[in-house]
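*Asks:* one predicted model, sequence on top.
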Amino acid sequence: MTGDEELPRERRLSGWTTRRWLRVGVAGSLAVLAVLGATGAWVLGRTASLSDTLVNVKSPALSTSFRLESALLNQETGIRGYGLTGTPDFLKPYQQGLADQATYTTTLSRLVGGDAAESADLRRVQDAVEKWQARIARPIAATPAGVASPLASERAAEGKTDFDALRAAMARQQERLRTDQARAREDLAATMRLRNWVFIAIALVIVALAGLIFEAMRRGVTKPLERLGRDARSVTDGDFTRPIVATGPADLRRLSGEIDSMRQRLVRELEVSEQARHHLDTQAAELQRSNAELEQFAYVASHDLQEPLRKVSSFTQLLQRRYAGQLDAKADQYIAFAVDGANRMQTLINDLLDFSRVGRVHHTHESVALDAVVERAVSALAVSVEETGAEISCEELPTLVADPTQMGMLWQNLIGNAVKFHRPGQPPHIHVSAAREGALWRFSVTDDGIGIAPEYAEKVFVIFQRLHTKDAYSGSGIGLAMCKKIVEFHGGTIAVDQEYTGGTRITFTLAEAPPATAEPLPASELPRGEGPLGRGAGERPTAVRSGTEPTP
């Protein structure tokens, strides 16, 4: 075979899959084992046949021939004695010999019937026996008893000759039977040796097949899989630049190629991820810079902006007190507008600072009993509760890990809104409840007030959103936005229950422990004049109604 013919063959073999290799290997092994099994079965059958012929034909034929010869000798002895003496007792061996002769002749005929030469020998023996019996034995046996038979002496020489011929025929028969027996023994021994070699060859072929299959599996399956596993582990350990080498049958090479394609895609994804990480780092740095600017803005709003605002408010109030009634009505109105605007501006700035402090300044997580928090919130709202005649009921509330200041701001804003936005001329009824939902607690603040239209259910949590004018309800519109920020800071959600139509129901969830968040600002970075509680622990947080102005 030339080299050009070998290359297509190698390419064809390289396209074989593991399943095809296994099928071919199993089929070849089964074919070899079938041939060996057929050979072994033939050898075993041959051995059994030769053994059966030797044991049941050749050996019995030889021994029967000897018994037939003995029976004929008994006949000859009996006839000779009877012929010489005329004594009837000599006929008994003769008669017994006749019976044995018939039995042994029948047996020999059956045993040697399949062999032409042995059958011919038996016929020659039978002819010699018949000739001797016809000429000697039967005539002498037929003479009267008591006297010697004259035929015994007359035919003594003829009888001796005929019986010698008989014995020669028996000798030739026995010699052939011995030869055939010896040949059968040799054939049996040779076949048994062949049987032993065949089974040794079968055992060697089975061992060779097992070794060949093991080596083929090792080279074609185990070794490629081990190499693939090493390459895959290298990629798993972070060496994404290491290629996956394709070896073994076609399907394993395809698998290696698919894994290498996955590795290449991971490399591309990692490159994209690295670029995204760099972009996120840049954005984080930009966000940090923006937060620093917001901190600076908070500082300016807390001091640099409020200082001139306080002066404007103070001096306009002095003008109002000193010149009230001394100027015309327009001047008094303008001064009142200026005082109101300055006060509202100061309230907005303080509320905005409170909003920015959520999660940044107030960040002290500890075990908080919400029953006590709600009780303090109701106490802080005692004036408005007394003015409106509000009735507040509260179920048993759990103890959570949270920031106590933020919890106070949350409950005071929610209950304060429920008190403020009651129906005109009707005292408000407010109910606080809690229920366990898996790992969270769901809280509800339900009132029978003026309610919130469904189209405003989301807008009320946006900062500075108002549903009423400041003349109808005072406030800055930041209360529910602050509640939303506090709840989300503690890992929960807040919403308006739109299915409740008897007023307003605000529901929110809180976890037993809030998620990890950024650390609070150190005291050195807080705006000057502020502590960790902002404008002071005794100052009331803003109370707000859904989407409306909070109370000052």
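*Replies:* Looks like it arrived, so ask away. Numbering: from 1, shown residues only.

*Asks:* C-alpha from now on. contacts and neighbour counts both.
*Replies:* Noted.

*Asks:* would you agree Ser474 falls within a helix?
*Replies:* No - Ser474: not assigned to a helix; according to DSSP: H, G, I helix; E, B strand; the rest coil it is coil.

*Asks:* look up how far Asn417 lies from it.
*Replies:* As judged by Cα to Cα, to the nearest Å, Ser474 and Asn417 stand 11 Å apart.

*Asks:* what about those two, which has more around it?
*Replies:* Ranked by neighbour count (other Cα atoms under 10 Å), Ser474 and Asn417 place Asn417 first, with 24 against 18.

*Asks:* so what does the helix or strand containing that one touch, helix or strand wise?
*Replies:* Assigned by DSSP states H and E, Asn417 belongs to helix 404-420. In terms of contacts (3 or more Cα pairs under 8 Å, 6 or more residues apart in numbering; DSSP states H and E), helix 404-420 is packed against helix 370-380, helix 382-388, strand 429-437, strand 440-447, helix 479-489.

*Asks:* put this next to the first one:
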Amino acid sequence: MTGDERQSRARGLTAWTTRRWLRVGVAASLVVLAVLGAAGAYVLGRTETLSSDLVDVRSPALTVSIRLEAAVLNQETGIRGYGLTGTKAFITPYEEGVTEQEANRKQLATLLRDDPARLKDLKAVQDAVTRWQERIARPVAAEPSGSPSPLATERAAEGKALFDDVRTALSGQQERLRADRVKARDDLMSTMALRNWVFSAIAVVIVVLTALIFEGLRRGINRPLEQLGADARAIAGGDFEHPITPTGPADLRRLSSEIDFMRRRLVRELAVSEETRLRLDAQTADLQRSNAELEQFAYVASHDLQEPLRKVSSFTQLLQRRYGGQLDSRADQYIDFAVDGANRMQILINDLLDFSRVGRLHNAHQSVDLDDVLERTLSTMSVGIEEAGATITHDPLPTLVADPTQLGMLWQNLIGNAVKFRRPGETPKIHVTAEREGDLWRFTVTDNGIGIAPEYADKIFVIFQRLHTKDTYSGSGIGLAMCKKIVEFHGGTISVDPAYHDGARITFTLAPRPPESPGAGITPEATRAEAEQAR
């Protein structure tokens, strides 16, 4: 092979991907293992065949041949005794021997059915026994009992010669059966030795293949990946100028090149992100100033703005008390409007402040027993509940990690609405339930009041939205909006059950533990929808 051919072949091998190397390696390993497996299967099959022949044919055949000889000897003993004495008892061993002879012959013929040479030996034995039986055994057995058989004495020499032929045939048969058994055992031992060598070779080849595969993976995959990991760690440590050297199969080299391209891209993006970070720091500072201004606004709204509002309310009330009835009815009406407007403005400001404090001032999460919170809330509202004659029941409520003040406000608004919006002339009945639903707890507050029309199911949770005039039902319309904010701050949702028509049913969920980002359930789309509804 010339130098150019070697270089071309080397370039061809370096173009192989990891998948191709693995396919070639696996295919070669499977071919070798298939060849070794076929050899092992052949040796195992051969061992099984020889073992079965030795155990199931050769050894049983020799045993049956010996039993056949014993049966023939029993016949000869019985006939000889009967011929010499005429005693009928000697016939029994003869008859039993004939029966055993036939059974052993059939068994031996079955065992040797695939061995023509041994069947020929069996036929020779059977022929010799038949000749002896026809000339000696049967005629003597047919003689009357009680006295020695003259026929036995007359044919004694012939009987001896015929039975010697039987002995000779049996002896030859047994010698050849023993030889066959010895040969089968020798073949089995040599095959077992070959089997051991074959499986030892398979074990050695498997170990060699394992070592080659391990070394190939180490050089072709592990080492390039370790080099790539070392380069990546150097970059992760802050050395973004550290280059990544492509090594290994073609796909790993491509991966290294792509990672190096990503490194160069990150270097460029890092400069841009640094500039962005500086701008974000400036925006964060602006946001902190804005939050401080909002805090200042809350202070002003709760103190400075309330003072002139109280003054307006006080003087309009003084006007009403001092000049009420002295002016015309139109002036009294204007004064009533001013007093009512000032009072409503004060209520709206206080409600708005309470709404803004949810999640800002009240954020002390702890283990809260909702049964206790609900009982305390009902105790606080006991006067209004007794005046309305309301019946309030609840299922066992769970213990959650939450803000107890916010949950108290939640129960107060929901129970208060259920009591306030009752049907005229009907005793309010309110029931609270709780059940586990996946990772959340689902609660319902059901009443038999005036209910909520389906078209207002979303509008009622928007701040300052009212479905009735202030003359019909008091309030500022902030209660359910505050409930929504509290529930979302605790990782849940709140809605009206449109399927319930015998009053109103408010259903909401709470997480067993507060979310890491409270109020994450409030989406920009929901905020825009509330703003649209507020308009």
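*Replies:* Noted; the coordinates are in hand. The shown structure was predicted, so the numbers you read here are calculated from the model rather than taken from an experiment.

*Asks:* superposing both, give me the TM-score.
*Replies:* Here the superposed chains carry a TM-score of 0.55, computed using TM-score structural alignment, normalised by the length of the second structure; 343 aligned residues with a Cα RMSD of 4.0 Å.

*Asks:* one step back: looking at the helices and strands packed on helix 404-420 of the first structure, which is buried most?
*Replies:* Here the criterion is mean neighbour count by mean count of other Cα atoms under 10 Å, and of those the winner is helix 479-489, at a mean of 24.

*Asks:* what is the mean deviation of it from its aligned residues in the second structure?
*Replies:* With mean Cα distance after the TM-score superposition for the first structure, helix 479-489 of the first structure departs from the second structure by a mean of 1.4 Å once superposed.

*Asks:* which helix or strand lies directly C-terminal to that helix?
*Replies:* strand 494-496.

*Asks:* the helix holding Asn417 of the first structure: how far from the chain's middle?
*Replies:* Relative to its chain's centre, helix 404-420 of the first structure lies at 52 Å (Cα atoms, centre = their mean, to the nearest Å).

*Asks:* thinking again about what came up before, could you dump the helices and strands packed on helix 404-420 of the first structure to TSV with distance to Leu36 of the first structure?
*Replies:* Output for these, formatted as TSV (distance: least, Cα to Cα, whole Å):
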stretch	distance to Leu36 of the first structure
helix 370-380	89
helix 382-388	106
strand 429-437	75
strand 440-447	75
helix 479-489	81
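
*Asks:* mean shift between the helix holding Asn417 of the first structure and the second structure?
*Replies:* Helix 404-420 of the first structure versus its aligned partner: 1.0 Å mean (mean Cα distance after the TM-score superposition for the first structure).

*Asks:* that helix versus strand 440-447: what angle between them?
*Replies:* Relative orientation of helix 404-420 of the first structure versus strand 440-447 (axes from the mean of the first three to the mean of the last three Cα atoms, to 10 degrees): 30 degrees.

*Asks:* how about helix 404-420 of the first structure: buried residues?
*Replies:* Of all the residues in helix 404-420 of the first structure, those buried under the rule 16 or more other Cα atoms under 10 Å are 404-420.

*Asks:* same check, this time on stretch 29-45 of the second structure
*Replies:* Quick answer for stretch 29-45 of the second structure (16+ other Cα under 10 Å): 29, 32-33, 36-37, 39-40, 43-44.

*Asks:* now do stretch 348-355 of the second structure
*Replies:* Of the residues in stretch 348-355 of the second structure, those buried (16+ other Cα under 10 Å) are 348-349, 351-352, 355.

*Asks:* residue range for it in the first structure?
*Replies:* Aligned by TM-score structural alignment, stretch 348-355 of the second structure corresponds to residues 348-355 of the first structure.

*Asks:* give me the mean distance between that stretch and the second structure.
*Replies:* So stretch 348-355 of the first structure averages 0.6 Å relative to the second structure (mean Cα distance after the TM-score superposition for the first structure).

*Asks:* that stretch: how far from the chain's middle?
*Replies:* Per Cα atoms, centre = their mean, the centroid offset for stretch 348-355 of the first structure relative to its chain is 57 Å.

*Asks:* for stretch 512-528 of the second structure, same thing?
*Replies:* That offset, for stretch 512-528 of the second structure, works out to 31 Å (Cα atoms, centre = their mean).

*Asks:* how about residues contacting it?
*Replies:* Here stretch 512-528 of the second structure makes contact (Cα atoms under 8 Å, 6 or more residues apart in numbering) with 359, 365, 399-402, 439-441, 485, 488-493.

*Asks:* ok, now with 6 Å
*Replies:* Contacts to stretch 512-528 of the second structure, defined as Cα atoms under 6 Å, 6 or more residues apart in numbering, come from residues 400-401, 488-491.

*Asks:* for the helix or strand where Leu228 of the second structure lies, which residues meet the burial criterion?
*Replies:* Using DSSP H and E, the element containing Leu228 of the second structure is helix 223-236. For helix 223-236 of the second structure, burial by neighbour count (16+ other Cα under 10 Å) applies to 224-225, 227-228, 231-232, 234-235.

*Asks:* how about stretch 306-314 of the first structure?
*Replies:* Under 16+ other Cα under 10 Å, the buried positions of stretch 306-314 of the first structure are 306, 309-310, 312-313.

*Asks:* ok, so of the residues you listed, who is nearest Leu68 of the first structure?
*Replies:* Of all those, Leu68 of the first structure sits closest to Gln306, with 149.7 Å by Cα to Cα.
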